[in-house]
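S.K.: how would this look folded up:
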Amino acid sequence: MSRGQDPAQGADSGSRALRWAAAAALLGALLIYNHVDASPEATAPRPAPAPTASPTPVREDPGIPQRGPALPRSAPVRLAIPSVGVDAPFTELALDGAGRLNAPPAEDGNLVGWFREGASPGERGNAIVAGHVDTTTGPAVFWPLSSLKPKEKVTITRADGIEATFTVDGVETYPKNAFPDQKVYGETEDAQLRLITCGGSYDHVARDYTANVVVFAHLDSFTWA
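M.R.: Sure, this is the predicted structure:
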C-alpha cells in the first residue's frame, strides 16, 4: 500500500477476510506442528522508508461494532519482546499443499514468521505470528514465550515505518489434539496478535511437541519507528 492511500481502496479487505476464514479452517491445530522441519528458503521483507504523514485512518463499517485502535495493512519486519529478550526479523509464511502452515526455516533459530493471508500486525483482526521453540541446535526465538506475563509489551516494527505496541492479555498452553481453533483464529472486532510456538513435552516417537503455547495480545498504541 502506498503512503497516504485509502486502505479501503488499497486492499480488498472483504476478499482478504474470506481468504483468512478459509485458511483458518484449514489451519486448525496444524499450525506450528513442524517445529524443527525446514520450510522453503524465504527472506524477511525489507523495511520501507519511514513515512512523513500520519497513518491513513481505517474506514469503519457503521454496521459492525468496532473497538480499539487499528492500522492500515502493512507487513511486519521486526518483533521485539524486551521482557524476555526477543529481537527477531520476520519472514512470510503460507499454507502448503495440504493446508498446513509452513514453519519458519529451521536453519535460523532467531526468525519469526507471519501468516501473510491473515491480518497484518496492527490491522483489525487476528495477526498470526509463529516461531520455533527450539531447533536441532538448541533453544530458538520463542523458547521464552511461555514465561510472558499479562500486561507485558510486544512491539512490531512494520514496513510502513510504524511501531505497533501490543499488550499481553494472557498466555495459554493447549494440547495439539484439543486446540481451540475459534478462540485462537476467530474473527475479532479489534486489532489482536497471536504468538504461537510448541510446548508441552517432547514426543520422541512423533518427533514433535505435544502442545502449543499461545500468547494473546491486543494493539495498545503505535508510533513512528
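S.K.: contacts and neighbour counts: CA atoms only from here.
M.R.: Fine.
S.K.: what about the strands in this protein?
M.R.: Taking DSSP state E as the criterion, the chain carries its strands at 76-81, 86-93, 112-115, 125-131, 134-135, 138-139, 153-158, 162-175, 191-203, 208-224.
S.K.: now those as JSON lines including mean neighbour count?
M.R.: Rendered in JSON lines, the data for those read as follows (neighbours: other CA atoms under 10 Å):
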{"stretch": "strand 76-81", "mean neighbour count": "22"}
{"stretch": "strand 86-93", "mean neighbour count": "21"}
{"stretch": "strand 112-115", "mean neighbour count": "26"}
{"stretch": "strand 125-131", "mean neighbour count": "25"}
{"stretch": "strand 134-135", "mean neighbour count": "18"}
{"stretch": "strand 138-139", "mean neighbour count": "12"}
{"stretch": "strand 153-158", "mean neighbour count": "24"}
{"stretch": "strand 162-175", "mean neighbour count": "19"}
{"stretch": "strand 191-203", "mean neighbour count": "22"}
{"stretch": "strand 208-224", "mean neighbour count": "21"}
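S.K.: now the other sequence, so there's something to compare against:
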Amino acid sequence: MERRARRSRALAAAAAGLSGVAVATLLAFQAFQGHPATAAPPMPAPAASTASGSVTPSAAPALPRSAPVRLEVPRIDVRTPLMKLAKNPDQTVETPPLSRAQEAGWYRLGAAPGSRGAAVVIGHVDTTRGPAVFYRLGELRPGDQARVLRADGRTAVFRIDSVERVGKDRFPTQRVYGDPGYAAIRLITCGGRFDRGSGHYTDNVIAFGHLVRSEGGR
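M.R.: Got it, this is the predicted structure:
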C-alpha cells in the first residue's frame, strides 16, 4: 500500500560556544511532504540566493535578551506565534508538532531575536494536509522584513539579506548558528526537489537577516 507521506530530515552539525570552547552539537529538523498532488514549495530566485556572509550589514544595536512571542513576515503572509524549541534526548533539535504545523518555533538554546547572535526560527514546509507555515519562505527577497514581537513588549524588525537554497550535505552550519557579531535572524525550512525514492527533500531553504531597528517597549 502506498504511503501518503514520508519524512524529510535535514541534518546539520552546529557549533556552539561554552565558556569560550566550541562544542559541536548535532542538530536536525524535519519537514513533511504532503499528498503527491501538492505543488512543490516556491524556491528562491537566483538573484536572491547569493551568499551574504562576505559583507557585514549595518545592524542596529542589539537588545537585551527577551523571549519572542510572535513572528510576522508580511511578503509571505506569515503571522505566527512562536513556540519554544530545544533539543531531543538524541541531540536533534525539537520541531513544532504536526498538530501545530501552521506555527513556527524558536530555538531557545541560541540567541533571542533582537539580541546579539543568530536567532534561529524553524517551521514546517508542508504536511499531508497541504502547505505549512514556511511553505512560501522561498519567495522572500533581500529587503523584505521580518518582525518579531518579544515578551518585553519590543518589536525587533529585521531586514532579509539573502534567501538561499542549499543541499543538505552542504548545510552552512557556522553561518546559521554561529555568532555573526550582531543581532541576526535565520528562518529555516525544507525545500528543493522531493525525492520520492528516499522520501526526503534534497535541500534546505534559509533566509538570513539582520536587525535594523526596534519598536515599542515598556
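S.K.: Any idea what the TM-score comes out to?
M.R.: Here the superposed chains carry a TM-score of 0.75, computed using TM-score structural alignment, normalised by the length of the second structure; 178 aligned residues with a CA RMSD of 2.3 Å.
S.K.: rewinding a little: so which of the strands of the first structure gets nearest residue 147 of the first structure?
M.R.: strand 162-175 (8.3 Å; CA to CA).
S.K.: And the longest helix seen in the first structure, what's buried?
M.R.: When the first structure is parsed with DSSP state H, its longest helix is helix 13-27. For helix 13-27 of the first structure, a neighbour-count test (16 or more other CA atoms under 10 Å) marks 17, 20-21, 23-24, 26-27 as buried.
S.K.: for stretch 168-187 of the second structure, same thing?
M.R.: In stretch 168-187 of the second structure, counting by 16+ other CA under 10 Å, buried: 168, 171-172, 175-180, 182-187.
S.K.: of those residues, closest to residue 14 of the second structure?
M.R.: Nearest to residue 14 of the second structure among these is residue 177, at 6.1 Å by CA to CA.
S.K.: Wait, that closest one touches residue 15, no?
M.R.: Yes - shown here, residue 177 of the second structure and residue 15 form a contact pair, counting by CA atoms under 8 Å, at 6.8 Å.
S.K.: which ones are touching the counterpart of residue 193 of the first structure in the second structure?
M.R.: When the second structure is aligned by TM-score structural alignment, the residue opposite residue 193 of the first structure is residue 185. Counting by CA atoms under 8 Å, 6 or more residues apart in numbering, residue 185 of the second structure touches 113, 118-121, 158, 208-211.
S.K.: quick one: residue 185 of the second structure and residue 85 of the second structure, what's the gap?
M.R.: As defined by CA to CA, to the nearest Å, residue 185 of the second structure lies at a distance of 15 Å from residue 85 of the second structure.
S.K.: Export the strands of the first structure as CSV, with columns for distance to residue 8 of the first structure.
M.R.: Shown next, in CSV, are those (distance: least, CA to CA, whole Å):
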stretch, distance to residue 8 of the first structure
strand 76-81, 20
strand 86-93, 23
strand 112-115, 21
strand 125-131, 15
strand 134-135, 40
strand 138-139, 41
strand 153-158, 19
strand 162-175, 19
strand 191-203, 16
strand 208-224, 20
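S.K.: Residue 13 of the first structure: which of those strands is closest?
M.R.: Closest among the strands of the first structure, using CA to CA: strand 125-131, at 10.8 Å.
S.K.: what sits up against that closest one?
M.R.: 32, 103-104, 111-115, 118-121, 140-142, 185-197.
S.K.: re earlier: between the contacts of residue 185 of the second structure, which sits nearest residue 217 of the second structure?
M.R.: residue 113 (14.4 Å).
S.K.: my guess is the closest one meets residue 183, correct?
M.R.: Yes - at 7.2 Å, residue 113 of the second structure and residue 183 qualify as touching, with contact defined as CA under 8 Å.
S.K.: where's residue 30 of the first structure relative to residue 7 of the first structure, distance?
M.R.: Counting by CA to CA - residue 30 of the first structure and residue 7 of the first structure are separated by 31 Å.
S.K.: chain center to the longest helix of the first structure: distance?
M.R.: 15 Å (CA atoms, centre = their mean, to the nearest Å).
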